[in-house]
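> A predicted structure for the sequence below; I have some questions about it.
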Amino acid sequence: MKITVTDKALTCLQEEWGFEEVTSVRVYGRYVGGGGDPYALGIMKAESVPGGLAIRTVTQGVTFFIEEQDLWHLQEKELIIDAQGIDIQFVLVEASIGEQ
C-alpha cells in the first residue's frame, strides 16, 4: 500500500485550500450512505502526524498520511490523489507486487 499525490492535486490544495509546506494532510475512510459502496475517502488538514501512523508520503514538503484505523479502506490497494479542476479525486488501484 502506498499514497501517490499528483502535482495537480497538490496545486489544487495549495491554491484552493491554502495548504503550504510543512502541512500534514490526513486521509481517512468515512461512511457516506447507501448504494454500491457506502464508504468513501476524505481528507483534512492535520496539525501533526500521529503515533498510529500506517502510511506516509511527503510531496513538496506536504505530508500525506493514513492512520492504522483507516487502513481497512485501502487493503491491497494503492491510493492516487489527483485533481480535476478544484475537485480532489481518489483513485484506488491494485497494489503492485511487493507493496501490499
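Arrived safely.

> only C-alpha atoms for contact and neighbour calcs from this point on.
Will do.

> Ends of stretch 43-52, what's the gap?
For stretch 43-52, the separation between the terminal residues is 17 Å (CA to CA, to the nearest Å).

> Comparison target below:
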Amino acid sequence: MKIVISHEAMQWFKEEMEAKAGEYIRFYARYGGSSQLHDGFSLGVTKEQPMELSVELVEEDIHFYIEDRDIWYFDGHDLHVTVDPKQKELTYSYVK
C-alpha cells in the first residue's frame, strides 16, 4: 500500500494545516461517519509524531504516514489524497 498526495493537496496541507518541512501528518481510522471502505468509520488527519509507522510518503520534507494500528482500515488499498475544487476540502479515494 502507498500514499499518493496531489499537488493541490500538498498546497492544502501547507496552507490549512500550516505543514512545514520536518513535520509529520498522520492519516488514521476514526470511529464515526462512513467511507467507501467501512460503515461507521472515516479517515482522520492530524499532525503528530509517529509511534509505529507502517506506510510513509515524504514530499517536500513533510512526512505523511499511517500507523500499524490503522492499516486494517485501508484493506489493501492505496490512499489517494486530492482537493475538491469547489469545497476546497480534502478528498480521499482508495485504489486497489
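Arrived safely, thanks for sending. As the structure is a computational prediction, the values presented were derived from the model and not from experiment.

> Mean distance of the helix or strand containing I80 of structure 1 to its aligned residues in structure 2, please.
Element membership for I80 of structure 1 (DSSP states H and E) is strand 77-84. Compared with structure 2 after fitting, strand 77-84 of structure 1 deviates on average by 0.9 Å (mean CA distance after the TM-score superposition for structure 1).

> residues contacting Y24 of structure 2?
Taking CA atoms under 8 Å, 6 or more residues apart in numbering as the contact definition, Y24 of structure 2 lies against 47-50, 62-65.

> what ranges do the strands span in structure 2?
If DSSP state E is used as the criterion, the strands of structure 2 fall at 3-5, 24-34, 39-47, 53-59, 62-67, 78-84, 89-95.

> At the geometric centre of structure 2, which residue sits there?
Among the residues of structure 2, F27 comes closest to the average C-alpha position under CA atoms, centre = their mean, at 3.9 Å.

> count of residues packed around the residue lying closest to H7 of structure 2 once chain neighbours are set aside?
In space, not counting the residues next to it along the chain, H7 of structure 2 is nearest to T82; the distance is 8.0 Å by CA to CA, 6 or more residues apart in numbering. The local packing of T82 of structure 2 (other CA atoms under 10 Å) involves 20 other residues.

> pretty sure T82 of structure 2 contacts F13?
No - counting by CA atoms under 8 Å, no contact exists between T82 of structure 2 and F13, whose distance comes to 10.6 Å.

> ok so, going back, now the contacts of Y24 of structure 2 in a markdown table, please, with extra columns for neighbour count and distance to I3 of structure 2.
Putting the contacts of Y24 of structure 2 into a markdown table (neighbours: other CA atoms under 10 Å; distance: CA to CA, whole Å) gives the following:
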| residue | neighbour count | distance to I3 of structure 2 |
| --- | --- | --- |
| K47 | 15 | 16 |
| E48 | 12 | 17 |
| Q49 | 13 | 17 |
| P50 | 16 | 15 |
| I62 | 18 | 13 |
| H63 | 20 | 11 |
| F64 | 23 | 8 |
| Y65 | 24 | 8 |
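
> what's the farthest-apart pair in those?
Within the contacts of Y24 of structure 2, P50 and I62 form the most distant pair, 12.8 Å apart (CA to CA).
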